[in-house]
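[1] kindly generate the corresponding structure for this input.
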Amino acid sequence: MMIMILLLCSVIFFTILYFHKQTTRKKGKTPPSPRRLPLIGNLHQLGRHPHRSLCYLSHRYGPLMLLHFGRVPVLVVSSADAARDVLKTHDLVFASRPRSKTYEKLLYNGRDVALAPYGEYWRQMKSVCVLHLLSNKMVRSFRDVREEEISLMMEKIRESSSLQLNLSKLLANLTNDVICRVALGKKYGSETDFKKLLERFTRLLGAFSVGTYVSWLAWIDWIRGLDGRLAKTRKDFDEFLERVVQDHEDGDGDKNDFVDVLLAIQRDKSVGFDIDRFSIKAMILDVFVGGMDTSYTLMEWAMTELLRHPNCMKRLQKEVRTICKGKSSVSQEGVQEMNYLRAVIKETLRLHPPLPLMVPHESTQDVILRDYHIPAGTHVMINAWAIGREAATWGPDVEEFRPERHLDSSVDFRGQDFELIPFGAGRRICPAISFAVVLNEMVLANLVHQFDWRFPVKCTEDQTGVAESTGIAIHRMFPLYAIASSTT
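    Model prediction:
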């Protein structure tokens, strides 16, 4: 009897093994993978700075590398050519976003634009965003807001001329004030509770959820308090946004900001489908999440590199001051002529993309990618930080800050050139590129036009270095301190 059972088990085992091999052969090979541990897979290899760890792993395993974060297969893309295959050749297959407990709890269960799954709802919301909130016409309409807030920041710097300034804080406050006025109609930066809430929100967005990748260990998120912090932060931010929306409904509805525009669309049903309250609040959250941290981070890194490279600073100042000679500030028209300014921004985005791993994608069906079989449900991380350091594209001095490399190059960051994709590409490209770029150009041009800058005399490597923070958006680990001297 025992022998019969053993024989039956053997037949079943080899039958399963045979069909598994046949299925694998039909599906094809998978991308190269580092060895993984039981249960957690390759999670232990991410380190404090995953974009760096994954870049180093790609040097060994190639530009398409398959990892496993717990139960989840993750394809890591680390070259421009591989990114083109994902975001252009197979754009539709990879157009969705993976589910995440953190994102769903904080962003109204995927009702925003940035993280909603690909489908009809996302297409409708994106059309509202592109046509009504972030069109070139709307970007131009907020010109006065940008100029007023930049002028106020310049006055603060002038009042502290020759004193040590926390430039990181100034740039963060400026970005917060501009976005609050554009999105909500007034500034909330002076309200300490709001600033703390916003910091808590962005910090939680980068929190690691064990349950997302190892479902049977989801209880750990509860034990360490993540679930409680997510619930409280969502409740607090929802109450804040509810007050903002209600204030707009009770106001005169003059359609000066994003909330007014969205409420008008909801009221008039002018886009052919209903927009509910949650969708309005989710889209406003997108403006903060997508615009606040990333914009000020880019300015912070640009000023860091210019201070570290005085020759680049002098060349940029010469360009700005020549074009704006005799003017007290830089206008939006003047910025259009500044080629070296654009080169500085491109080089900063190459070396310091604010979201180095970008927002993850997810495959919605099986696909063959460069002879590799990628199954449906695979998460995709595109390492923009690694792509910006490809020596084959950028040359042997790839680690150097050298804006001149962009002056004779047609490579741009608007999604057509995969060598530089800090805002993504394809269907899920960031719709706020124009809004972000105009603000960054105006701020940097005015900073170098009106002031000479230098590091404090007694400054440490922490202050002058490029050590990175942790989280989704990568800014400086330590605040940027500098001394401004007025040129007038």
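[2] C-alpha from now on. contacts and neighbour counts both.
    Noted.
[3] hmm, Leu204 is touching Lys232, no?
    No: at 11.1 Å, Leu204 and Lys232 do not qualify as touching, with contact defined as CA atoms under 8 Å.
[4] among those two, which residue is more densely surrounded?
    For Leu204 and Lys232, the more surrounded residue by other CA atoms under 10 Å is Leu204, and the numbers stand at 20 against 13.
[5] what's the more buried one in contact with, if anything?
    Leu204 is in contact with Thr102, Leu230, counting by CA atoms under 8 Å, 6 or more residues apart in numbering.
[6] burial count for Leu39?
    Residues near Leu39, counting by other CA under 10 Å: 15.
[7] same question for Val244.
    For Val244, using other CA under 10 Å, the count is 16.
[8] count of neighbours near the residue nearest to it when sequence neighbours are not counted?
    Excluding the flanking residues, the one nearest Val244 by CA to CA, 6 or more residues apart in numbering is Leu184, at 7.1 Å. By other CA under 10 Å, 21 other residues sit near Leu184.
[9] and Leu184, how far is that from Leu205?
    21 Å (CA to CA, to the nearest Å).
[10] cool, Gly28 as well?
    Separation of Gly28 from Leu205 (CA to CA): 36 Å.
[11] quick one, which of the two is more surrounded?
    Leu205 (18 against 14).
[12] so that one touches Tyr103, yeah?
    Yes: with contact defined as CA under 8 Å, Leu205 counts as touching Tyr103 (6.8 Å).
[13] need the strands for the stretch 101-250 of the chain, in chain order.
    164-166 (DSSP state E, counting those that start in this stretch).
[14] equivalent analysis for the stretch 251-400 of the chain, please.
    Counting by DSSP E, counting those that start in this stretch, the strands of the stretch 251-400 of the chain are 361-362, 367-369, 372-374, 379-382.
[15] so which of those gets nearest Ala436?
    strand 379-382 (21.0 Å; CA to CA).
[16] and the nearest residue to Ala114 once chain neighbours are set aside, how far is that from Asp293?
    Nearest residue to Ala114 in three dimensions, chain neighbours excluded: Asp286, at 6.8 Å (CA to CA, 6+ apart). Counting by CA to CA, the separation of Asp286 from Asp293 is 11 Å.
[17] before we compare anything, build this one as well:
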Amino acid sequence: MDDFTLQIICISSLLSFATFCFCYLYYYHILHPRTRSQSVTLPPSPSKLPFIGHLHLLTAMPHVTFAQLAHKLGPIIYLQLGQVPTVVISSPELAEHILKTHDHLMANRPQLIAAQYLSFGCSDVTFSPYGPYWRQARKVCVTELLSSKRVNSFRLIRDEEVNRMLRAVAAHSNSELDVSESFFRLANHILCRVAFGKRFMDENHETSSGGGGKKKELVGVLTETQALLAGFCVGDFFPRWRWVNSVSGMKRRLTKNLKDLRMVCDEIINEHLSEKRGRSGDVLEKEDFVDVLLRVQKQEDDLEVPITDDNLKALVLDMFVAGTDTTSATLEWTMTELARHPKVMARAQDEVRQIAASRGRVEESDLPHLHYLRAVIKETMRLHPPVPLLVPRESMAECTIDNKYEIPARTRVLINTYAIGRDAESWENPLEYNPERFVGKDIIDFKGQDFRFLPFGGGRRGCPGFSFGLASVEISLARLLYHFDWALPQGVGADAVDLTEIFGLATRKRSALKLVPLIKNLPV
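    A predicted model of the protein is given here:
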């Protein structure tokens, strides 16, 4: 191709882009100008660019960028992300307005493109619009999938998988171990068994016995699903332009992943149906999530909205996707901070070892007595919330925040738990890792009632699975601290541990955590 041809192509592209921008400005600002009452006061907003608004402010670490903006503009910020009006909340007082005072108006979800595909039309609990179906789906999750009785019924699975991890750790005694990988595999095994009834990966990254390629395929399909749900999609910021998803290649990628999800889920469901389990109470105790949802699906007379096969797939995948990354990330950050703070680790180990000394192992019945360990987990989640930007809400009607700022209807609302957890007005020495702040009479729990601490969100759309996730985190940490002493690799000091994050479904360490386990009490 000669230089003249290249120049013609460049000029043609520039003319096309200029025409496109002119059409956009003419249509949206001349033919359809926005009218707004002069009395309406929007929250503070930084300078924006034509066409894209504030999209240029979205970095690889948006929660950090938004926290920095909050320092300059205040705890409530208005952004125009492409065509989407967005409000970012960065203080516990304003979070209370959203999650409590105006919870009934802020309980909707924006229909994000990846969720429309991979949650089978946004029919899971996380992304489904507020209404009868969501209320029913949440009720099924709270009463059937994630009730105290059901969480307790999975105790054997947690016990087996944690002990399996301990044996793998013991095999690396006195040598460097990729702890991040161990935690990811643990969370994957637990969630696969709880959701689908069996493990889909062994320690060598190969398929377990039975099912062969299907099981290996499930792991790859779900990995792609998690990546797609975690990433930013350009089309989400320009909802009037559906063609953007085709041009960017996102539609093709989503369509393929949805097809793969349907295939592997259909195989799993058909496998469950073919087992023809009995209905005795003994068997009900051993139900996995697919079993439970198949049973509930048949109870049509008790359902306000029928549960379709696609709804069933969306609900069970929601439990898996939401649980895997958050569980492994919480374990990873907790062990990272313990390794950086040996005195804190020693105190946590002393507590665990005193409680379990008579039996030689930690049982789940011991967990309510491990007060300092729970404080360690809370302090970790304060500094490293697994979901630093809560899943966006969407206002269903105009409302007033803090008695002065108007939030228009259909505005996306983001709550920055990362910024709230590091707010100097709420926490003394907020950047210091100090579990003692959670020890004492003024106990802050995980349930989202104290808006300074929102690791699982709050209000109507708060995470219904927090007790299930905590059970896995607590028993894993307690046994790791009881059976092993832990050291950083030779030549790595506490200040040299990399704390760089990767933003995703859960915020994890960019570099894997490497530690050296030393057997203290031989695992069973």
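[18] so who does whatever residue of the first structure lines up with Glu224 of the second structure touch?
    Alignment note (TM-score structural alignment): Glu224 of the second structure maps to Arg200 of the first structure. Residues near Arg200 of the first structure by CA under 8 Å, 6+ apart: Thr233.
[19] the residue nearest to Val244 of the first structure maps to what in the second structure?
    The alignment partner of Leu184 of the first structure in the second structure, by TM-score structural alignment, is Phe196.
[20] same question, Ile474 of the first structure
    Match for Ile474 of the first structure (TM-score structural alignment): Thr507.
[21] could you report the neighbour count for the closest residue to its match other than its chain neighbours?
    Nearest non-adjacent residue to Thr507 of the second structure, counting by CA to CA, 6+ apart: Pro386, 5.4 Å away. Pro386 of the second structure: 27 surrounding residues under other CA under 10 Å.
[22] against Glu428 of the second structure, how distant is Pro386 of the second structure?
    From Pro386 of the second structure to Glu428 of the second structure the distance is 22 Å (CA to CA).
[23] against Ser147 of the second structure, how distant is the counterpart of Val128 of the first structure in the second structure?
    Val128 of the first structure maps onto Val140 in the second structure, with residues paired by TM-score structural alignment. According to CA to CA, Val140 of the second structure and Ser147 of the second structure sit 9 Å apart.
[24] what span of the first structure lines up against the top helix by length along the second structure?
    When the second structure is parsed with DSSP state H, its longest helix is helix 309-340. Using TM-score structural alignment, helix 309-340 of the second structure corresponds to residues 277-308 of the first structure.
[25] have a look at how far, on average, the matching stretch is from the second structure.
    If you overlay the two and look at stretch 277-308 of the first structure, the average distance to its match in the second structure is 0.6 Å (mean CA distance after the TM-score superposition for the first structure).
[26] buried residues, that stretch. List them.
    278-308 (16 or more other CA atoms under 10 Å).
[27] kindly report the same for stretch 17-33 of the second structure.
    Neighbour count says stretch 17-33 of the second structure has Leu25 buried, by 16+ other CA under 10 Å.
[28] now stretch 315-326 of the first structure
    Per 16+ other CA under 10 Å, stretch 315-326 of the first structure contains these buried residues: Leu316, Gln317, Lys318, Glu319, Val320, Arg321, Ile323, Cys324.
[29] which pair of those residues spans the longest distance?
    Leu316 and Cys324 (12.2 Å).
[30] roughly how far apart are the most centrally placed residue in the first structure and Ile345 of the first structure?
    For the first structure, the residue sitting closest to the mean C-alpha position, by CA atoms, centre = their mean, is Leu355 at 3.8 Å. Relative to Ile345 of the first structure, Leu355 of the first structure is positioned 15 Å away (CA to CA).
[31] as TSV, the buried residues of stretch 315-326 of the first structure with distance to Asn176 of the first structure would be great.
    Converted to TSV, those look like this (distance: CA to CA, whole Å):
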residue	distance to Asn176 of the first structure
Leu316	26
Gln317	26
Lys318	30
Glu319	28
Val320	25
Arg321	28
Ile323	29
Cys324	27
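[32] OK, contacts around the counterpart of Val261 of the first structure in the second structure?
    Using TM-score structural alignment as the criterion, Val261 of the first structure maps onto Val292 of the second structure. By CA under 8 Å, 6+ apart, the residues touching Val292 of the second structure are Glu144, Leu145.
[33] quick revisit: how about the match of Leu184 of the first structure, what does it touch?
    Ile268, Asp288, Phe289, Val290.
[34] quick one: which of these has the most company?
    Ranking the contacts of Phe196 of the second structure using other CA under 10 Å puts Phe289 first, with 27 neighbours.
[35] the strands of the stretch 251-400 of the first structure: which one's closest to His44 of the first structure?
    strand 379-382 (16.6 Å).
[36] how about the closest one, aligned to which bit of the second structure?
    So strand 379-382 of the first structure sits over residues 412-415 in the second structure, by TM-score structural alignment.
[37] with the first structure overlaid, report how far that stretch is off on average.
    Mean deviation of stretch 412-415 of the second structure relative to the first structure after superposition (mean CA distance after the TM-score superposition for the first structure): 0.2 Å.
[38] and the contacts of that stretch?
    With CA under 8 Å, 6+ apart, stretch 412-415 of the second structure has contacts from 84-90, 95, 110, 389-395.
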